[in-house]
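Participant: My questions are about this predicted structure, shown below with the sequence.
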Amino acid sequence: MPPPQAAASERDLATAFAAQRPQLRGIAYRMLGSYWDADDAVQEAWLRLQRAKTDEIDNLEAWLTVVISRVSVDLLRSRASRHEDIEADLPDNEPLPSTLGPETSALRADEVGTAMLVVLDTLGPLERLALVLHDVFGLSFDDIAPIVERSPAAARQLASRARRRIRHVDVPAERDRKREAVRAFLKASREGDFGSLLQLLDPEVELHADADVVATAAPAVDHGAPLLQAHVRGADAVARVFAGRAEQTQIALVDGLPGAAYAPDGMPWAVYAIHLPDDRISRIEVIGNPAQLTDLAIVLE
């Protein structure tokens, strides 16, 4: 059993980390495009903090930003199928643009994250990181430079290159497209239209549900709750989870993009993050953990 002073120190560390968790999760999610992967990255950051010599950390927020950034980059690189594309970075001596045009001016922070998720797979890890840290979280390029291990000028160029790739994304139109897909999915679920569900789902669609929401849904299955499991893969299996169910689920914006929420009393008890990279749903993440729900920006529609 640890001495009282050590136990108090551990509690203080956990409290300090919890205060930083929403920002860490936000960085990881915008980098990785998956709440599950983002949670893994945040957990790894916590493990690294526990192993670190915390008395040598002068600025915990800055230290954790570096850690979550590098963990996210490592996860991206490990999942990449073509390293030559994802490793591509800018040399320090690439010339800066002579004028600031639409591709280099800062975009609205709330739309940068949304636009990034639309074209996520076209951005290299360091491009994503520089753009997220600068345009979404407001870090200077002087602060970003050591995180991406480049000069400030090169860090600026990484963000600029990413910004050029997302500037053509019509965020309102993208929200409308996804909203209609979510509406069609919920309609087919409620009506038990199995054929329409199969048309809406990618053949390799994956469903992830956390332990809290699985436990909450299980007793309510006889009343129309989805047949949730921790992990379900394939259009046929996922369609069976929802067919004839989800009567009380409604459309909601989840971190700026259309998804769904179970909110019978106007307070979300569970959210469905629905990923739609093209014309079919590729992934559904169901989140019911109260601490994680508080980290999300949820707007019921």
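Facilitator: Sure thing, it's come through. Residues are numbered from 1 along each chain as shown.

Participant: C-alpha only now, for contacts and for neighbours.
Facilitator: OK.

Participant: Just the buried residues of the longest helix along the chain, please?
Facilitator: Longest helix in the chain, counting residues (DSSP state H): helix 4-32. Using 16 or more other C-alpha atoms under 10 Å as the test for burial, helix 4-32 gives 13, 17, 21-32.

Participant: so who does the spatially most central residue of the chain touch?
Facilitator: For the chain, the residue nearest the mean C-alpha position is Y29 (2.6 Å; C-alpha atoms, centre = their mean). Residues counted as contacts of Y29 (C-alpha atoms under 8 Å, 6 or more residues apart in numbering) are Y35, D37, A38.

Participant: about what we covered before: what does the next helix or strand after the longest helix of the chain rub up against?
Facilitator: Later in the chain than helix 4-32, the nearest helix or strand by DSSP states H and E is helix 35-51. By C-alpha under 8 Å, 6+ apart, the residues outside helix 35-51 that reach it are 17, 21, 24-25, 28-29, 32, 64, 67-68, 71-72, 208, 285.

Participant: list the buried ones in the helix or strand just after helix 35-51?
Facilitator: Note on helix 35-51: by DSSP H and E, the next helix or strand toward the C-terminus is helix 60-79. Neighbour-count burial for helix 60-79 flags 60-61, 64-73, 75-77 (criterion: 16+ other C-alpha under 10 Å).

Participant: Likewise for stretch 234-247?
Facilitator: 234-236, 238-247.

Participant: returning to that earlier point: which of the contacts of Y29 has the most neighbours?
Facilitator: Among those, the one with the most neighbours (other C-alpha atoms under 10 Å) is A38, at 24 neighbours.

Participant: for the stretch 51-200 of the chain, what spans make up the helices?
Facilitator: Counting by DSSP state H, counting those that start in this stretch, the stretch 51-200 of the chain has helices at residues 60-79, 83-86, 109-118, 125-131, 141-148, 152-166, 171-191, 194-200.

Participant: just the angle between the longest one and helix 109-118, please?
Facilitator: Between the axis of helix 171-191 and that of helix 109-118 there is an angle of 60 degrees, by axes from the mean of the first three to the mean of the last three C-alpha atoms, to 10 degrees.

Participant: What are the contacting residues of helix 171-191?
Facilitator: By C-alpha under 8 Å, 6+ apart, helix 171-191 touches 111, 114-115, 194, 196-197, 200, 239, 242-247, 249-251, 257-260, 274, 276.

Participant: again, but for the second one
Facilitator: If you take C-alpha under 8 Å, 6+ apart as the criterion, helix 83-86 is touched by R77, A80, L123, G124, P125.

Participant: Alongside the first one, take a look at this:
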Amino acid sequence: MTGQEIDADVLGERRHLLSLAFRMLGTVAEAEDAVQETYIRWYRMSQERRDAVEVPRAWLTRVAGRVCLDVLGSARVRRERYVGPWLPEPVPALAFADPARDEPADRATLDDSVSSALLVVLESMTPAERVAFVLHDVFAVPFAEIAEIVGRTPAACRQLAGSARKRVHGAREAAVPRAAHDATVRAFAAAARAGDLAGLVAVLDPDVVLRSDGGGVVSAARHPVVGADRVARFLLGALGRNPAAEVLDQETPDGLGFALWVEGRVTGVVTMDVRGGVVTDVRVVLNPEKLTLWNRPTTPVE
């Protein structure tokens, strides 16, 4: 294979790298920066060294993993300074799917792995746990290669991924089937659109938590809103204060949610967790920097 052919293959891996980096970092902007840094490291090598790389995808995956590990090390400090609650960026369903490589039967699994609910769980992990889990369980990278990335033994990496997997499985086991989730969300929507406070409280868990992420860019709740009555009143008040906003049902990797539209643009995305027939968590992302994929001419990541 010639150098030009190898370079073409490398550039063709951008979707794969973005998919990997997003799951590790939780925002498209950080993922794009990580991918750019990965390519910079590739092209810093001499042509002779690039030609010697037998499997460019494997090399790029390892380097992207190292870059993301470094970013995760400083991300927690940055997020502590974030204005209001920090939420992972919601993305459209199948935003990172690759029709050329992903089998249709695997699409639901891939979609679930970019759900806001899962990304919130990943945020609770150490950087090494998150990298080990994403690389091994989502992208099937062998533990021997992960060990080179995180600077630990393969056995230690297996333990990291196992610990992370338990947390993820715990969250998934608590989730209801998609049909039940969507039915509860539709009941939530009907009550909200009717301004029915009692009906809305009825579909909310008594300890429901609403988090609103405006990033200091747009108006949003600076602290989580807790409790069914408080969350219901907050939501109905927000709808009343924004009569120009159109709230439309929206399929997301988390199941049915909502997109807030104003003058032809998505200004917010709402996703929810449902347990036992009631909504337990409401995530409202209003920060325009986290809605980039929703307002592009085409939503799939190129």
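Facilitator: Here it is on my side, so go on. Model, not experiment: these values are computed from the prediction.

Participant: just to revisit the earlier point, off-centre distance for the longest helix of structure 1?
Facilitator: Its chain's C-alpha centre and that of helix 4-32 of structure 1 lie 18 Å apart, by C-alpha atoms, centre = their mean, to the nearest Å.

Participant: and if you look at stretch 112-120 of structure 1?
Facilitator: Using C-alpha atoms, centre = their mean, the distance from the centre of stretch 112-120 of structure 1 to the centre of the chain it belongs to is 10 Å.

Participant: Report the separation between the alignment partner in structure 2 of D143 of structure 1 and H136 of structure 2.
Facilitator: Alignment of D143 of structure 1 against structure 2 is given by TM-score structural alignment, with E145 as its counterpart. For E145 of structure 2, the distance to H136 of structure 2 (C-alpha to C-alpha, to the nearest Å) stands at 10 Å.

Participant: cool, A75 of structure 2 as well?
Facilitator: Taken as C-alpha to C-alpha, the span from A75 of structure 2 to H136 of structure 2 is 22 Å.

Participant: Could you pull up the residues touching L197 of structure 1?
Facilitator: F185, A188, S189, A239, A243.

Participant: any idea which of the residues you listed is closest to V299 of structure 1?
Facilitator: Distance to V299 of structure 1 across those (C-alpha to C-alpha) is lowest for F185, with 18.7 Å.

Participant: Around that closest one, how many other residues sit close by?
Facilitator: By other C-alpha under 10 Å, the residues close to F185 of structure 1 number 22.

Participant: Please apply the same query to L131 of structure 1.
Facilitator: Look at L131 of structure 1: counted by other C-alpha under 10 Å, it has 32 neighbours.

Participant: Now do it against A261 of structure 1, distance only.
Facilitator: 29 Å.

Participant: again, but for N59 of structure 1
Facilitator: 37 Å.

Participant: more neighbours, those two?
Facilitator: A261 (29 against 9).

Participant: Could you confirm that one falls within a strand?
Facilitator: Yes. A261 of structure 1 sits within a strand when classified using DSSP: H, G, I helix; E, B strand; the rest coil.

Participant: My guess is it contacts V286. True?
Facilitator: No. Between A261 of structure 1 and V286 there is no contact under C-alpha atoms under 8 Å: 9.1 Å.

Participant: quick one: common contacting residues for those two?
Facilitator: A270, V271, Y272.

Participant: For the residues you listed, pick the one with the most neighbours.
Facilitator: V271 (28 neighbours).

Participant: check which helix or strand covers that residue.
Facilitator: strand 270-275.

Participant: Can you give the contact residues for that strand?
Facilitator: Contacts for strand 270-275 of structure 1 (C-alpha under 8 Å, 6+ apart): 182, 213, 254, 258-263, 281-289, 293.

Participant: tilt between the helix or strand that that strand is followed by and helix 171-191?
Facilitator: Using DSSP H and E, the helix or strand that follows strand 270-275 of structure 1 in sequence is strand 281-287. Put simply, strand 281-287 of structure 1 runs at 80 degrees to helix 171-191, going by the same axes, to 10 degrees.

Participant: Which neighbouring elements make contact with the following helix or strand past strand 281-287 of structure 1?
Facilitator: Next along the chain after strand 281-287 of structure 1, taking DSSP H and E as the criterion, comes helix 290-295. Packing partners of helix 290-295 of structure 1 (3 or more C-alpha pairs under 8 Å, 6 or more residues apart in numbering; DSSP states H and E): none among the helices and strands.

Participant: Switch the buried residues of stretch 234-247 of structure 1 over to CSV; also include secondary structure and distance to H168 of structure 1.
Facilitator: Listed next are the buried residues of stretch 234-247 of structure 1 as CSV, based on DSSP: H, G, I helix; E, B strand; the rest coil; distance: C-alpha to C-alpha, whole Å:
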residue, secondary structure, distance to H168 of structure 1
G234, coil, 32
A235, helix, 31
D236, helix, 35
V238, helix, 33
A239, helix, 34
R240, helix, 37
V241, helix, 36
F242, helix, 35
A243, coil, 36
G244, coil, 38
R245, coil, 37
A246, coil, 35
E247, coil, 36
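
Participant: what's the most distant pair in these?
Facilitator: Once C-alpha to C-alpha is applied, those give G234 and E247 as the farthest pair, at 22.4 Å.

Participant: biggest strand in structure 1 by residues?
Facilitator: strand 201-209 (DSSP state E).

Participant: Residues touching that strand, excluding its own?
Facilitator: The contact list for strand 201-209 of structure 1 (C-alpha under 8 Å, 6+ apart) reads 36, 228-236, 238-239, 280-287.

Participant: Stretch 130-143 of structure 1 too?
Facilitator: With C-alpha under 8 Å, 6+ apart as the criterion, stretch 130-143 of structure 1 contacts 27, 30-31, 106-110, 112-113, 144, 148, 151-153, 155-156, 158-160, 162-163.

Participant: And for E32 of structure 2, the neighbour number?
Facilitator: 17.

Participant: Tell me how far it lies from R14 of structure 2.
Facilitator: Taken as C-alpha to C-alpha, the span from E32 of structure 2 to R14 of structure 2 is 9 Å.

Participant: now swap in A228 of structure 2 and tell me
Facilitator: Using C-alpha to C-alpha, A228 of structure 2 is found at 43 Å from R14 of structure 2.

Participant: Return the residue of structure 1 aligned against D281 of structure 2.
Facilitator: Counting by TM-score structural alignment, D281 of structure 2 corresponds to D279 in structure 1.

Participant: Neighbours of A140 of structure 2, how many?
Facilitator: 10.

Participant: And for D295 of structure 1?
Facilitator: Residues near D295 of structure 1, counting by other C-alpha under 10 Å, number 14.
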